[in-house]
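> Provide a 3D model corresponding to the input given below.
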Amino acid sequence: MRGGRRVAGAGLRGFRTTVVAALLLAASAAAALAALYPREARRFMAEEDFRRYPGAGVLTCRTEEGVPERAAAAWLIGDRGLVVLNAHNFVDRKLRPTHPIDDCAFSIGEKEYAFDIDSLRFGFARDAKSLNITDDWALVRLRDPVDADIAPQPIPDAPALPTGVETLRVVMVSPAGHSNFRRATSIEECQIRQIDAPTEAGIRRARHDCNDGYGGSGSGIFSDDGRLIAMHSASLDMNSRRDFDMERHFGMALLFEGELLEAIRANLRADAR
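Okay, here's the model as predicted:
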């Protein structure tokens, strides 16, 4: 009997060890999938979402091993050859180069398209010392236009939104997904909570409560009627799962206005000539 109890005890200890290991693994997985806020309303993008937001694409870049991986969201905009995305995909906050664009490509409609690397334009000034949210944009043309059956996102109009505290229901569209979300794409109804004063470039920062994760950079923020109004850039305290706080815990996007909108229109005019 004593031997039987010893075997049973050993089995129980092994069972407890297995349970503890499973709980630790579950906790680790939960941390990896933690959203920015306690509320989690993201879902996978369906076919109808891609029809509603036609320019939704993905920036893919090769790792040091040469393996292509999803890096961020990017948008085909205005025509079949122009892409808008975040500048921080290629430079850090001190504007030091981090990833050469010739190691990257634009994916849309299950195909990959090479960039015309000489066409790359950043939103920050040549004499800038750091990267700010409102100049965290880049425009680049594709070496060849996308297939004729792929429609670009229409050129947005400057959003007629007042500066200041303003609650506006929006949709965040993340064609590259998020590192803390189980699916490859993500879409979520959320809110813009405040729009800050414009910079010298005439672009304003929007503070929002949309969930985010690494890979969500460049996500489009759309109004209820499907108009593109902003591009997500960064969030404070990633994966913290804390309530939105106007000063210490919020997502940041730049509105499609000022120099960004002017640059898009100028690029399209130049290409049309």
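
> alpha carbons only for contacts and neighbour counts from here, please
OK.

> strands of the stretch 51-200 of the chain, start to end?
Per DSSP state E, counting those that start in this stretch, the stretch 51-200 of the chain has strands spanning 56-62, 68-76, 82-85, 104-108, 111-114, 121-122, 138-141, 164-174, 186-195. These are given in chain order.

> and the shortest one, what does it pack against?
For strand 121-122, the helices and strands in contact under the criterion 3 or more Cα pairs under 8 Å, 6 or more residues apart in numbering; DSSP states H and E are strand 138-141.

> just to revisit the earlier point, let me have the strands of the stretch 51-200 of the chain in JSON lines, extended by mean neighbour count and distance to I264.
What follows is those, written out as JSON lines (neighbours: other Cα atoms under 10 Å; distance: least, Cα to Cα, whole Å):
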{"stretch": "strand 56-62", "mean neighbour count": "25", "distance to I264": "16"}
{"stretch": "strand 68-76", "mean neighbour count": "23", "distance to I264": "11"}
{"stretch": "strand 82-85", "mean neighbour count": "24", "distance to I264": "8"}
{"stretch": "strand 104-108", "mean neighbour count": "22", "distance to I264": "17"}
{"stretch": "strand 111-114", "mean neighbour count": "16", "distance to I264": "19"}
{"stretch": "strand 121-122", "mean neighbour count": "18", "distance to I264": "10"}
{"stretch": "strand 138-141", "mean neighbour count": "22", "distance to I264": "8"}
{"stretch": "strand 164-174", "mean neighbour count": "20", "distance to I264": "20"}
{"stretch": "strand 186-195", "mean neighbour count": "21", "distance to I264": "22"}
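
> looking at these, which is closest to V91?
The closest approach between V91 and any of those, judged by Cα to Cα, belongs to strand 121-122 at 9.9 Å.

> ok, the nearest residue to G258 once chain neighbours are set aside - how many residues close by?
The spatially closest residue to G258, leaving aside those adjacent along the chain, is G202, at 4.2 Å (Cα to Cα, 6 or more residues apart in numbering). Other residues within reach of G202 by the criterion other Cα atoms under 10 Å amount to 15.

> what residues are up against G202?
Counting by Cα atoms under 8 Å, 6 or more residues apart in numbering, G202 touches E257, G258, E259.

> contact partners for the first one?
By Cα under 8 Å, 6+ apart, E257 lies in contact with D157, A158, P159, G202, I203, R204.

> please apply the same query to the last one.
Contacts for E259 were tallied using Cα under 8 Å, 6+ apart; they are G123, A201, G202, I203.

> the last one and A35, how far apart?
Spelled out, it's I203. 28 Å (Cα to Cα, to the nearest Å).

> ok, these two, which is more surrounded?
With neighbours defined as other Cα under 10 Å, I203 and A35 compare such that A35 has more, 25 against 22.

> shouldn't the more buried one be in contact with C210?
No. Contact status for A35 versus C210: not in contact, 9.6 Å apart, counting by Cα atoms under 8 Å.

> chain center to the helix ranked longest in the chain, what's the gap?
For the chain, the helix reaching the highest residue count under DSSP state H is reported as helix 2-32. When C-alpha coordinates are averaged (Cα atoms, centre = their mean, to the nearest Å), helix 2-32 and its chain have centres 39 Å apart.

> to compare against the first, here's another:
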Amino acid sequence: MAQGQRARGVPAVCGVLALFAWAGIGAAVGDDATHPPREAGPPARAPARDVTETAALYPHDGRRDMTSGDRARYPGAGVLWCRRPDGVPQKAAAAWLVGTASTVMLNAHNFRNRQLETTRAVGDCYFQIGGRNYDFVAESLRLGVAADATRLHITDDWALLRLAQPAEGPRQPVPDADPDLSTGDLSLPVTLVAPGGHQNYRGDSSLETCTIRRIDPPTEGGIRRARHDCNDGYGGSGSGLFDEAGRLVAMQSASLSMNSRHAFDIEFHYGSALLIEGALRDALRRAQREDTTPQAP
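Next up, the predicted model:
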């Protein structure tokens, strides 16, 4: 597929007729959510949601709560929190500490819309991991879109931010190239790790074993889009897809026909994730080279 071409039923990132997981970013998790104190644990859980009104994407929902063992296996799992116009913080999306103690990877659509218009200021957000909160260096935002881009797509829907203070604890390693991850139809078992949870799941975080079914040819930044059958929900953007060896292979971007409980369909009803390769992996490696934070022994 040539750059700029899109298969039938495939959005740039956000569509009008189809609802997308990332379209719900910024929607309140609960009006009673309160700002977690600095250096404290996660905020009090919002009131239980009525999941009967927001069903999963597919008839089978195999998600479960993340455990302490899961968090040890996926050490970079964190959450982006952002303040509403009234100043109340809310859970926005998944985000990942990758490569260094100061590098956070997440979706570009947390800060830009489909037309690349600014929708949120970095200064209104912070990163939470390991029960601690960290501010961003606002001017450090790097978007995956090219300088001459006019639209945000699945394969350039990534951003990197630097923390004002290095995070404590381990982080996710930068994935190495995987020549065996071939373009085309395949059946790759993966685990979708959603540290921010989904609005159509009762827990604060979730994990599910599912499958990548197709990898499209590279487009923006030499990055390929993976179509998968993992359940997603509003707020689940940025979730990580890991292979059976525990390697981070992709980052969730959007899903078609949200909350429909339709059967998976490779052309019309699937989840979209961007592989950690091309310009994104290059940017992560560059951040690693430029990092001056002393490494833990």
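
> to which residue of the second structure is I195 of the first structure aligned?
With TM-score structural alignment defining the correspondence, I195 of the first structure maps onto I215 in the second structure.

> hang on, I meant A72 of the first structure
Matched to the second structure by TM-score structural alignment, A72 of the first structure sits across from A93.

> what does A114 of the first structure correspond to in the second structure?
Aligned against the second structure - with TM-score structural alignment as the criterion - A114 of the first structure pairs with D135.

> measure that match to F127 of the second structure for me?
Using Cα to Cα, D135 of the second structure is found at 6 Å from F127 of the second structure.

> correct me if wrong: G197 of the second structure contacts G235.
Yes. G197 of the second structure sits in contact with G235 when judged by Cα under 8 Å, with a separation of 6.8 Å.

> anything in contact with each of those two?
Counting by Cα under 8 Å, 6+ apart, the shared contacts of G197 of the second structure and G235 are A94.

> redo the contacts of E259 of the first structure as TSV? Include secondary structure.
Listed next are the contacts of E259 of the first structure as TSV, based on DSSP: H, G, I helix; E, B strand; the rest coil:
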residue	secondary structure
G123	coil
A201	coil
G202	coil
I203	coil
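
> pick out the most distant pair among the residues you listed.
For the contacts of E259 of the first structure, the farthest-apart pair by Cα to Cα is G123 and G202; their separation is 11.9 Å.

> which ones are touching the match of A114 of the first structure?
Shown in contact with D135 of the second structure (Cα under 8 Å, 6+ apart): G123, C125, Y126, F127, L163, A164, Q165.

> and the fifth one, what pairs with it in the first structure?
Just to be clear, that refers to L163 of the second structure. Under the pairing rule here (TM-score structural alignment), the equivalent of L163 of the second structure within the first structure is L142.

> now the second one
The equivalent of C125 of the second structure in the first structure is C104 (alignment by TM-score structural alignment).

> biggest helix in the second structure, by residue count?
helix 278-290.

> list of residues touching stretch 162-169 of the first structure?
Contacting residues not belonging to stretch 162-169 of the first structure are listed as E189, C190, Q191, I192, R193, Q194, I195, D196, A197, S223, D224 [Cα under 8 Å, 6+ apart].

> assign a three-state SS to the residue nearest the centre of the second structure, would you?
By Cα atoms, centre = their mean, the second structure has its centre lying nearest to G238, at 0.3 Å. Three-state secondary structure (criterion: three-state DSSP) places G238 of the second structure in coil.

> enumerate every residue touching the equivalent of N180 of the first structure over in the second structure.
Across the two structures, N180 of the first structure finds its equivalent in N200 of the second structure, going by TM-score structural alignment. Residues in contact with N200 of the second structure (Cα under 8 Å, 6+ apart) are R49, V51, T54, A55, A56, G233, Y234, N259.

> returning to what we had before: for the closest residue to the match of I195 of the first structure other than its chain neighbours, give me its contacts.
For I215 of the second structure, the nearest residue in space outside its immediate sequence neighbours is A226; the separation is 4.5 Å by Cα to Cα, 6+ apart. Taking Cα under 8 Å, 6+ apart, we find A226 of the second structure in contact with I212, R213, R214, I215, D216, A250, G271, S272, A273, L274, L275.

> isn't M252 of the first structure up against I221?
No. Proximity of M252 of the first structure to I221 does not meet the contact threshold set by Cα under 8 Å, at 10.7 Å.

> which neighbours do the two have in common?
Contact criterion Cα under 8 Å, 6+ apart; residues bridging M252 of the first structure and I221 by contacting each: H232.

> between the two, which one's more packed in?
When neighbours are counted by other Cα under 10 Å, I221 comes out ahead of the other of M252 of the first structure and I221, with 30 against 24.

> map that one onto the second structure.
Under the alignment by TM-score structural alignment, I221 of the first structure pairs with L241 in the second structure.

> how about R242 of the first structure?
In the second structure, the position corresponding to R242 of the first structure is occupied by H262, as judged by TM-score structural alignment.

> with C61 of the first structure instead?
Per TM-score structural alignment, C61 of the first structure is aligned with C82.

> separation between the residue nearest to that match when sequence neighbours are not counted and E267 of the second structure?
The spatial neighbour of C82 of the second structure that comes closest, neighbours along the chain excluded (Cα to Cα, 6+ apart), is C125 at 4.0 Å. Taking Cα to Cα as the measure, C125 of the second structure falls 35 Å from E267 of the second structure.

> repeat that for C82 of the second structure.
For C82 of the second structure, the distance to E267 of the second structure under the criterion Cα to Cα works out to 34 Å.

> quick one, what contacts the residue nearest to S205 of the second structure when sequence neighbours are not counted?
Nearest non-adjacent residue to S205 of the second structure, counting by Cα to Cα, 6+ apart: G197, 3.8 Å away. G197 of the second structure makes contacts with A94, G203, D204, S205, S206, G235, G236, as judged by Cα under 8 Å, 6+ apart.

> which pair of those spans the longest distance?
Among the contacts of G197 of the second structure, the pair separated by the greatest distance (Cα to Cα) is A94 and G203, at 14.0 Å.

> show me where the second structure has its helices.
Assignment of helices within the second structure using DSSP H yields the ranges 68-73, 278-290.
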